[in-house]
Structure formats: C-alpha cells, structure tokens
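> sequence plus the predicted model coming up.
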Amino acid sequence: MASDYKFQGWLGLDKDSVKGNMKWQSYEPKSFEETDVDIKITHCGVCASDLHTLRSGWGPTDYPVCVGHEIVGQAVRVGKDVPTGIKVGDRVGVGAQSGACHNQNGDCESCADGMEHTCKYSTDTYNSKWPDGSKSYGGYADYWRGKYSFVVKIPDEIPSDQAAPMLCGGITAFHPLVQHNAGPDTRVGIVGLGGLGHFGLLGAVKALKCKKVVVISRTATKKADAMKMGATDFIATDEDEDWAQKHASTLDVIVSTVSSHKMPLEGYLNLLARKGTYVHVGAPEDRIPPFSMFSLIPKRASIQGSMTGAPRDIRSMLDLFAKTGVRTWNNNVPMKDANQAIVDQEAGKARYRYVLCHEDHIKEVKYN
C-alpha cells in the first residue's frame, strides 16, 4: 500500500543552517518495510543535539539533514509485521534512536542485555543510516518513517507537547538516576538547569522522591525556578564563595547536563560523597578540563557517561511520569517558526524546552 502523503521538512543544507537558515523541502524517506511505522507528526521537541548536528559540531554532518528526535504524533501506517500492538490511530512517539540490531548480528552484547540504546549497529533518528543504506530523517517535518522497535505509545495522562521532550531530554537526564537506584535516601546533584537539567530535577523530586536535590549552575539566575520545581538547595559556582569546600562530600549522585567544556569539573567531583558517582550526559564539542585523580581515589568515587535509554526504559519512565505528575516546562512554537526556535535555543532563551507544533495542535501556553 503506497502512502498518499509527502515527506517534507526543515532541512539543514550546510553549517549555516544553525543560524536559522534551514529550508522547507521535500525528501525521500527509507523504503517502507512491513516492520515500519509512519507517524504523522504533531509535536517535536527542540534538543541541543539538533544544534550540534546542524553546525557539524560533533563531526561532519551528512547534509541535507532534517533534525528533531523528540517526535510525537499519530500512527498513520503500520506494517503487518509490527509485533508491538501499535495500530493506526495510536498516539505514539520516537526519541533519539530508531533502530538497533537486537542481536541479529550475533555479537552485540548491548542488545542481548536489553540495552539497545548502546548497540554498535544502531540507527539514530536523524543524520544516520538504515541497514539498507538510506538516510534517516528527523521530526522537524510532517511525517516520520522508521522501524517499530523504538516507537512507543504515549500515556493518555501526558499531553503530546509535554511528552515530546521526554523522549530524549527526559530519558537522558532521568535514566542515570534510575540506574543508580536513586530514591528517598539519595542525595542528588543536577548540574545545569536547562532542557535536560529540569527533567533531572523534576524526576528526582517528583518521581523518585529523593532526600536532597541540589541544582548547580554558574549563576543564581534560575534559582527561583529551581526552587519552584522542588530543589532543596542551589549552588551558583560563579557567585558562591568556596562552594566546592562548603558542600564537599554531600552528594551521592551527580548528573551533569552541561555541554560547555568550560566547567569546574574538579569542583563538581569534590561534592561527591564516599562511593559517589558523577554521571555526564551533556556532550561538549571540545575536551573537558583535567582533574586530579585524588578527587576520586580517597572516596572510591567514579565518573561515568550515559546516553538516552532502551525502549523499555522510555516506556517505564513515561508511565512513572504519568503517575507522579512530572510535566515538561515548555514553550510551544509553530512548526513554521522552526528557524527562529533554533536561534532562540542557541541564545539560551528556552524555559525550559521549545516544542515545535503543527498549527492544528499548538497551544499558546507555558507548562509549569
């Protein structure tokens, strides 16, 4: 069955596209297979990854590229071999990853362990390749096509505009807390109160009921918002004198969401308690600062990296967020204004996530 709709979206044609120069054009998606799902997009979150990719910040981008990997919409075509119960008309979403080998190559430990998001044969939602060699295209568009594997149903309790950013930003910041068993006895630090950080804060406070949740930022500009979200304390590293010493050894888990390489990393590590863990989820384009190993050795502390989550992790998070009332603080923007949205994102104006909405679905409201 051929589709009667065209695939059109905002395409970045070169590095200057990040300056608000994306072009609305048609493109050819992958050939439809019976394990695929087509989504008519209603909402797509704007992620910092989109900007890194548009400007080739993490390496050369395969232009033209359609970014956007926080996609929510309606399933309009479902292959007959899709086994997950998704049917035409369902409200579904897809995040930063769209495909994995699921151990079909026989040597992928990640898929064998249920950690498909770390599969070495993975297909990213955009700027990547499907197994047949065709390009993957993202959600700044009318439609999305891809494998069923990473398509998830959206709980009825969560509006689409709030659900979209959870599919990358939400799982990226929340998954490390789950991995480290954060709960009522855990003292958590969140570095950076942005699109990622606000999910870490809300998840730690509302979903996991953590004992202590401290936001760490350069200045106190966002302190009022942090406290409104439920933070128990706030550290402004550029303004609070001797902050690393005053708060030394007070946190069990730190999730760092910042993408700047100009970070006081050794100071962050000083905040870790015995056996504490620093987890970095932000992805700077340059190398991070050096630090002394004595920030870790005497306390048996550790540094880890983390990215997104497997489909089962995303489903579990959405269910928990639905039950505990975690909601995105977002500003909705018409899809036609995507170029302005990425310029404003780059300028740090988001409070705390921009969501592109097709005009029939936009609500002029900020959720907080």
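Received the coordinates, thanks. Residues are numbered from 1 along each chain as shown.
> use CA for all of it now, contacts and neighbours both
Fine.
> residue contacts, the residue lying closest to H361 once chain neighbours are set aside?
Among residues not flanking H361 along the chain, T42 sits closest, at 6.4 Å (CA to CA, 6 or more residues apart in numbering). Neighbouring residues of T42 by CA atoms under 8 Å, 6 or more residues apart in numbering: I71, V72, G73, Q74, D142, S160, C357, H358, H361.
> assign a three-state SS to T42, would you?
strand (DSSP: H, G, I helix; E, B strand; the rest coil).
> please apply the same query to I216.
Applying three-state DSSP: I216 is strand.
> now do the contacts for the residue nearest to T308 when sequence neighbours are not counted.
Excluding the flanking residues, the one nearest T308 by CA to CA, 6+ apart is T172, at 4.2 Å. Neighbouring residues of T172 by CA under 8 Å, 6+ apart: L196, V281, S306, M307, T308, G309.
> V76 is in contact with I86, isn't it?
No. Using CA atoms under 8 Å, V76 is not in contact with I86; the gap is 10.4 Å.
> which residues does the one helix or strand K275 maps to contact?
Assigned by DSSP states H and E, K275 falls within strand 272-280. Outside strand 272-280, the residues that touch it by CA under 8 Å, 6+ apart are 176, 248-257, 269, 299-306.
> now intersect those with the helices, please.
Among the contacts of strand 272-280, DSSP state H puts P176, L269 in helices.
> before we move on, back to that, just to be sure, the residue nearest to T308 is in a strand?
No. T172 is assigned helix when assessed by three-state DSSP, not a strand.
> returning to what we had before: pull the distance from the strand holding K275 to the chain's centre.
22 Å (CA atoms, centre = their mean, to the nearest Å).
> next up, a second structure to put side by side with the first:
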Amino acid sequence: MTTVAAYAAPAAKAPLERTAIERRAVGEFDVLIGIEFVGICHSDIHQAREGWGEAIFPMVPGHEIAGVVAEVGPGVTRFRAGDRVGVGCMVDSCRACANCAAGLQQYCTGGGPVWTYNSIGKDGEPTYGGYSEKIVVDENFVVRIPDGLSLDVAAPLLCAGITTYSPLRHWNAGPGKKVAVVGLGGLGHMAVKIAHAMGAEVTVLSQSLRKKDDGLRLGADQYHATSDPKTFEELAGTFDIILNTVSASLDFAAYLSVLRTDGTMVNLGLPEEPVQIGLQSLFGHRRSMSSSGIGGIPETQEMLEFCAEHGAGAEIELIGAAEINEAYERVQASDVRYRFVIDTATI
C-alpha cells in the first residue's frame, strides 16, 4: 500500500481538510495514476454534505480525474507509464450482467457500479476519489485522454462531458434537431458545446439573461430567460430534446409545454428533495420525461475523442487545494464559469 496526501470531508457538512489516505498496491490489472487535475462537480458537494442520504466518512470526493500513468500491473495491456489518462465516476462493476457486457457499466444490475468515491469496493474497503495525489484503478475503468485536449480542461469531461454527451447521442441530437439546455453551469455549458458540435440548433433556457453572451459564444443559437412567462408562450411546441442540467425543482409543466410532439425532457440533475410532475403535462403530444446517468466506459472514450476533434474542452477556473471550501460555497452560489478544477500539485 501507498500513503498519499488528499483532501477529505471528515464528517457530513464539515469543511474539507488535508489528510493522508492509503492506496492499494498495484495489482495485476491495475493502473497507478499520478493525478494532475480533478474537477469539482456539484455532486461532490451533495455527497460531502450528505444531501443525497447517508454517506461514508471520511470522504475524499472527486470523479473528474486527469493525470499520467506512473505504473501498471504485469497483466495490463491497454496502458503504459507516461500515458495521459482519466477516471470518471466509476472504478468497477460486476462485469457480467447484460448492461456491463453492452458497455453500460453505469447501469450495472449485478450489484451496481462501484463509484469512484463514497462507495464500497470489492475488497470491502471504502473508495476514495480524486482530491488526492494518486489513485489505483483497474485498467478496464481507465480511459485515454487524446493529445488534442489539455489535462486541465479534459478533467471535467469525465463527468460533465459524458453526462451530457450520452443523452444527446441516445436521443439523436444532430442536424434538424432542436435542443434546449436548462441551466448554463458545469453541465449546461458542456451540453451547449457538444450539442452545437453535433449540428443541432441549441437554445439555452436560463433563469436570467446574465450569461447570455457566454451562451452564444459557447455555441447556443438562442438564449431565453425562464423568469419571463412569455418565454414559455413563445417557445411552445418547439424542442425535440430538453436537457435539464439543474438540481432544483422546476415547473415541469411549463418546460414540458415547449416540447414538440414526441419530444423528450431528459433530467440530469438530481434534486435533494422529491419533485412532483402532473401527468397531464405529458398527454396530448406523446411527450416523454426521462433521465440519464453518466455513460459507460466505451462511450466515455468516444466522448473524449469527439471533444478533442471539436476542441470542446471545459471552461475552467483553476484553483489550489486550499481553495476547495471556498469553491464549494461559490458553486452553491452559481459563482463559477464554468467548472472549478483543482491543481493537485497544491495538495
């Protein structure tokens, strides 16, 4: 085992602090990664503050990991020392169920995936995430970061990128399709970039017009304020796909009204409290309400190649580890454009 420095939440809602954790020895099929950058995802905050229910503490968050391979086990065939790699939200799964066989490890039915942190690994030990110097991961859950992406802007793609790419691919975003993105934050700004790169017509639906210039610069064709009731009247029956990237309760009837017949609203954010949806909103135009969870390993690799080809890295604000707690507060206040990324050299 190896001792590495990390930042952890010692208890629910407690400030994160510098600590030391143990990483397992490199096994036959393991990859030891020297972490260089790790993104701060809103789900890190939900979990560190136990907003989604009981959690495991101490907790080392971080599932948007980019770094360089330092060592590989003797059975590893896909990577070697010096490779630029990433790790996302999962570090294992059953690998035997139909979903795992289809490359949909995020929907593993054989006990569920082993999450990168706040989970229990197959060895019975808690998993610790990327707010740390190094991590050891089975090669099957490591992806290659293309040379066309710098590691700092690639890190958020391991969650924000794949979480938006997967539903856009699944619901066939592309030329001739109209896509609305609810919220222009960490997820939303990547949804705009990716949908635009796919050739769709993209509209941002945000509470205000405060970020309109950014939205248009990132690839949106239109930008509307949802605080204006006329927005929903003007856009009624417009969109094929709505990607809801916010983790708050919405007036779902209003948003569903702007879908075309057979349109789908895909929810990516996960509010901490239950939400209510009137089924009347779905009748009449065969509209659908759905959701999507990250993406499997093959699709994550596909997404990275796509983003490299289209120059679609994340918009980031690079911070030192000592700024993590302040960054959490700023994320809660929507005061980031558009993803905080920790330089792990500062840990």
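Alright, I've got the coordinates. Computed from a predicted structure; not experimentally measured.
> of the contacts of T172 of structure 1, which is the nearest to G114 of structure 1?
Nearest to G114 of structure 1, judged by CA to CA, of the contacts of T172 of structure 1 is G309 at 10.0 Å.
> can you pick the most crowded of the contacts of T42 of structure 1?
Using other CA atoms under 10 Å as the neighbour test, the contacts of T42 of structure 1 are led by I71, with 36 neighbours.
> from Y278 of structure 1, how far out is the aligned partner of Y128 of structure 2 in structure 1?
By TM-score structural alignment, Y128 of structure 2 lines up with Y137 in structure 1. Taking CA to CA, to the nearest Å as the measure, Y137 of structure 1 falls 33 Å from Y278 of structure 1.
> before we move on, what about E346 of structure 1?
For E346 of structure 1, the distance to Y278 of structure 1 - CA to CA - is 26 Å.
> got TSV for the contacts of T172 of structure 1, with distance to A226 of structure 1 and neighbour count too?
Compiled in TSV, the contacts of T172 of structure 1 are given as follows (distance: CA to CA, whole Å; neighbours: other CA atoms under 10 Å):
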residue	distance to A226 of structure 1	neighbour count
L196	13	30
V281	19	23
S306	23	17
M307	23	19
T308	23	23
G309	25	26
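> hmm, which of those residues are common to structure 2?
When you map these onto structure 2 and apply both residues aligned by TM-score structural alignment, their matches' CA atoms under 8 Å, the shared contacts are L196, V281, S306, M307, T308, G309.
> out of those residues, the closest to V37 of structure 1 would be?
G309 (20.2 Å).
> now do the contacts for the counterpart of Q345 of structure 1 in structure 2.
Aligned counterpart of Q345 of structure 1 in structure 2: V331 (TM-score structural alignment). Residues touching V331 of structure 2, when contacts are defined by CA under 8 Å, 6+ apart, comprise H42.
> residues in contact with whichever strand or helix holds T53 of structure 1?
Element membership of T53 of structure 1, judged by DSSP H and E, is helix 48-54. By CA under 8 Å, 6+ apart, the surrounding residues in contact with helix 48-54 of structure 1 are 12, 14-18, 58-59, 61, 65, 67-68, 127, 285, 342, 345-346.
> ranges for the helices of the stretch 1-150 of structure 2?
42-48, 98-101 (DSSP state H, counting those that start in this stretch).
> residue range for the longest one in structure 1?
For helix 42-48 of structure 2, the aligned range in structure 1 is residues 48-54, judged by TM-score structural alignment.
> give me the mean distance between the matching stretch and structure 2.
Superposed on structure 2, stretch 48-54 of structure 1 shows a mean distance to its aligned partners of 0.4 Å (mean CA distance after the TM-score superposition for structure 1).
> and the residue lying farthest from the centre of structure 2, how far is that from L259 of structure 2?
The C-alpha centroid of structure 2 is most remote from G284, which lies 33.3 Å away (CA atoms, centre = their mean). The spacing between G284 of structure 2 and L259 of structure 2, counted by CA to CA, is 11 Å.
> what's the closest non-adjacent residue to the counterpart of T123 of structure 1 in structure 2?
With TM-score structural alignment as the criterion, T123 of structure 1 lines up with V114 in structure 2. Using CA to CA, 6+ apart and skipping residues adjacent in sequence, the residue nearest V114 of structure 2 is D92, 4.9 Å away.
> contacting residues around the one you found?
D92 of structure 2 sits in contact with P113, V114, W115, G121, D138, N140, F141, where contact means CA under 8 Å, 6+ apart.
> one more: D313 of structure 1?
Here D313 of structure 1 is in contact with I171, H175 (criterion: CA under 8 Å, 6+ apart).
> Three-state assignment for it, please.
From three-state DSSP, the assignment for D313 of structure 1 is helix.
> in structure 2, what residue corresponds to it?
Using TM-score structural alignment, D313 of structure 1 sits opposite E299 in structure 2.
> now A182 of structure 1
That one, A182 of structure 1, aligns with A173 by TM-score structural alignment.
> now do the contacts for the residue lying closest to its match once chain neighbours are set aside.
Take A173 of structure 2 and drop its neighbours on the chain: the residue closest to it by CA to CA, 6+ apart is A200, 5.9 Å away. Neighbouring residues of A200 of structure 2 by CA under 8 Å, 6+ apart: A173, G174, P175, G176, K177, K178, V179.
> please apply the same query to I41 of structure 1.
I71, V72, G73, Q74, G139, A141, D142, Y143, W144, H358.
> aligned partner of the second one in structure 2?
The one in question is V72 of structure 1. In structure 2, the residue matched to V72 of structure 1 (TM-score structural alignment) is A66.
> show me the contacts for its match.
35-38, 84-87, 145, 151-152, 154-155.
> repeat the analysis, applying 6 Å as the threshold.
Residues near A66 of structure 2 by CA atoms under 6 Å, 6 or more residues apart in numbering: I35, F37, V85, G86, L151, A155.
> what is the most widely separated pair among those?
Largest pairwise distance in the contacts of A66 of structure 2, by CA to CA, is 11.0 Å, between F37 and V85.
> just to revisit the earlier point, how far away is the match of T123 of structure 1 from V336 of structure 2?
Distance from V114 of structure 2 to V336 of structure 2, by CA to CA: 29 Å.
> strands of the stretch 151-300 of structure 1, residue ranges please.
152-153, 187-191, 212-217, 233-236, 251-256, 272-280 (DSSP state E, counting those that start in this stretch).
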